[in-house]
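Asker: need a 3D model of the sequence below.
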Amino acid sequence: MSRVEPLRSAVPASTRRHPARAGRGAPDARPKRRSSQRRREAVAGFLFISPWIIGFLVFTAGSMIYSLVISFTNYNLATGSTTPAGFSNYAELFQDPKIAQSLGNTLYYAVLAVPLEVIVALGLAMVLNRAGRGSGFFRTVFYLPKMTPVVATASVFLLLLNGNTGAINQFLGFFGIHGPQWLVDPHWVIPSIVLMTLWGVSGTMVIFLAALNNVPRDLYEVASLDGAGPVRKFFTITVPMISGAIFFNVIVLTIAAFQVFDQAYLLFWRDQTNASPSSSLFYAVYLFQQAFRQFDFGFASAMAWLLFLIVMAITLIQVKLSNRFVYYEGDR
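Answerer: Predicted coordinates:
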């Protein structure tokens, strides 16, 4: 008898006849339980966010679809009359000279405001990131302007930017600088609106502050051992590590810049006169005039969809370019 025979006799006959059954056993019910549990979690998640979904479908998606429909009509809100217009409203967009003018003003504002907001917000975030004791107090103080109502902020800046008695020009006068007529001179209208926008930059600052807190300190220590200075650390460590936050803020600020309305309207257009400088006519302000002063909702809806396409195109370009400049920690 060979040595293998005792071992074979110790193995059950059912296993010898069907070797595949040795490791199979009874069907496992765990995958079914997991799938049902995941299904219940998904249903619970959708129930929790259902108020947002309903609000989005009714007030955002529904409004967008309705505005797209009426953009092909001559819809007058005052009279309630609606007649088909085809593509005439969209054709008028290329014929109205104020469309090009307002788009140019808005683009100039975006090019000027977005980089300044990013630079100022990042500078404030870096200062607060280095604060020791009392950092919570300073963070609260820096964020308070964001909590101020826009109407109150506009009233304050109307006094600050007064060309004759404003505090800004009086401050410049101490250095022998003759301040401009901020609210009258067409060349200084948009810079004055940018100054008012920078007052509420603390929201962007908070995002940068959170990103700075997530930068590993070991990188700065290693760079110090290699002899790197503050400037080199900033451009080789800080900027790449927070590039995701920079990219997010640039997109959000760009979208907000193309929709700027409150600052221009409160500083120049709330008196409902045509005496305001033409350089203060932003796209959203002109859209508001067409909708709620001329009651031409068809043309205003066409303007809104043109703005939507412009913002989407610019955002897609920014997303495409971000692949070259944005670093994510999971990238290799």
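Asker: from now on I want contacts and neighbour counts done on CA atoms only, so please keep to that.
Answerer: OK.
Asker: give me the residue at the spatial middle of the chain.
Answerer: With distances taken as Cα atoms, centre = their mean, the chain has residue 252 as the residue nearest its mean C-alpha position (1.8 Å).
Asker: tell me how far it lies from residue 169.
Answerer: To residue 169, residue 252 is 32 Å away according to Cα to Cα, to the nearest Å.
Asker: surely residue 249 is in contact with residue 118?
Answerer: Yes. Here residue 249 reaches residue 118: they are 7.4 Å apart, a contact under Cα atoms under 8 Å.
Asker: which residues are common contacts for these two?
Answerer: The contact sets of residue 249 and residue 118 overlap at residue 204 (Cα atoms under 8 Å, 6 or more residues apart in numbering).
Asker: what's near enough to touch the closest residue to residue 167 other than its chain neighbours?
Answerer: Closest residue to residue 167 apart from its sequence neighbours, by Cα to Cα, 6 or more residues apart in numbering: residue 160 at 4.9 Å. When contacts are counted by Cα under 8 Å, 6+ apart, residue 160 touches 166-168.
Asker: just the buried ones from those, in PyMOL syntax?
Answerer: Listed next is the PyMOL selection for buried residues among the contacts of residue 160, using 16 or more other Cα atoms under 10 Å:
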select buried, resi 166+168
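Asker: now show me the structure for the sequence below, then we'll compare the two:
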Amino acid sequence: MTSALVREHARPTPRAPGAARPRRRGSVQRRRRASVAVMLAPTLLGLAIFFVYPLVANLYFSFTRYDLVSTPQWNGLNNYVYLFTKDPRIVTAALNTLWFVVILVPVRIVCALAVAGLLLRARRGGGIWRTIFYLPALVPPVASVVAFVFLFNPGTGPVNLVLRTLGIPGPLWFNDPALAKPSLVLLGVWVMGDVMIILLAALLNVPRDQYEAASLDGANGAQKVRYVTLPSIAPVLLFALVTGMIAALQYFTEAAVASGVASGRSGPTAGGIAADIGYPDDALLTYAQWLYVRGFANFQLGYAAAMAVVLFLVASVFVALLLRRSRAFSPEDFS
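Answerer: Coordinates of the predicted model:
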């Protein structure tokens, strides 16, 4: 009896659920948080060095008079006042950039989706056709623009030679202010392989049983596209639209090279890109080009920083609106 009582008192008292080892559990959580912080440190450090600091520095320089050589001098809001009221070419550059956003981006996405749909139906040589349509996207932008301007040269270009053979007078293409931007749209469609391959992968992931169910319900081809294909690839379409819009807002290389080659300049001049920027008649002048000229040709780094801040804000607003309206890319809104 006595030994049984001793064993009963020696038995440890059970702890309440959730109260076991509070200190040890807290130390484990701290170690986990420390491990997470150590693993995130390289990314956070890179983000701070290459994004946060340049963004803050650019915001500061936008309120200064700065030429990259002398010490920045505080200028208040003068850069922004000049940008919105006095810059003679900013409106043209902004409108041209908006044109590329509104026209170039949707055209590339629609054409890429159409080509992806055709490649999806290819029964023979599908891999070869995919390679053929994707290869132009691997060509460096400068080389592709130079080749395209040569093909559409008004006097000696193969395109106009073929048109003259058919009895059709060839247009001036990149030398015509009315056709310069549409010519760049043709170039953008030619190098749409990057968008096409993403959309093709999305189309390959659409469940086949949904098409079979739509066929059993009597849906035709257009209805299958609207009620099956588009809802399934909606997130990919949103991604292509957002990235394309951001790239169009920063449209620079293609327009600058096309202006230089079409104007007849075969090499750098004393004025650099500023010598023939926007040729012909500012038809290819984009916001990013004008920012570059102001900052690195005219050495007005403070004013260029203000332009960059405005471009960042506009891009942020556009992206926010697209993400806010992302319900338009949800399956429910296609029904």
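Asker: give me the TM-score for this pair.
Answerer: For this chain pair, the superposition-based TM-score is 0.83 by TM-score structural alignment, normalised by the length of the first structure; 308 aligned residues with a Cα RMSD of 3.0 Å.
Asker: re the thing from before, need the counterpart of the residue nearest to the centre of the first structure in the second structure.
Answerer: Per TM-score structural alignment, the equivalent position to residue 252 of the first structure in the second structure is residue 243.
Asker: flag every buried residue along the helix or strand where that match lies.
Answerer: Using DSSP states H and E, residue 243 of the second structure falls within helix 234-249. Neighbour counts over helix 234-249 of the second structure (16+ other Cα under 10 Å) mark 234-238, 240-242, 244-246, 248-249 as buried.
Asker: list just the nearest of the residues you listed to residue 46 of the second structure.
Answerer: Set against residue 46 of the second structure, the nearest of the buried residues of helix 234-249 of the second structure by Cα to Cα is residue 246 (21.8 Å).
Asker: if I look at the closest one, how far off is residue 204 of the second structure?
Answerer: Relative to residue 204 of the second structure, residue 246 of the second structure is positioned 26 Å away (Cα to Cα).
Asker: now the end-to-end length of stretch 156-167 of the first structure.
Answerer: From start residue to end residue, stretch 156-167 of the first structure stretches across 10 Å - Cα to Cα.
Asker: chain center to that stretch, what's the gap?
Answerer: How far stretch 156-167 of the first structure lies from its chain's middle: 30 Å, per Cα atoms, centre = their mean, to the nearest Å.
Asker: same question, stretch 47-55 of the second structure
Answerer: Distance, centroid of stretch 47-55 of the second structure to centroid of chain: 20 Å (Cα atoms, centre = their mean).
Asker: residues in the first structure aligned with that stretch?
Answerer: Per TM-score structural alignment, the counterpart of stretch 47-55 of the second structure in the first structure is residues 56-64.
Asker: the first structure: matching residues for stretch 192-207 of the second structure?
Answerer: With TM-score structural alignment applied, stretch 192-207 of the second structure matches the range 201-216 in the first structure.
Asker: give the buried residues for that stretch.
Answerer: Going by neighbour count (16+ other Cα under 10 Å), the buried part of stretch 201-216 of the first structure is 201-209, 211-212, 215.
Asker: now residue 170 of the second structure, nearest residue through space, not along the chain?
Answerer: With sequence-adjacent residues excluded and distances taken as Cα to Cα, 6+ apart, residue 170 of the second structure is closest to residue 160, at 4.8 Å.
Asker: typo on my end, it should be residue 282 of the first structure
Answerer: residue 102 (4.6 Å).
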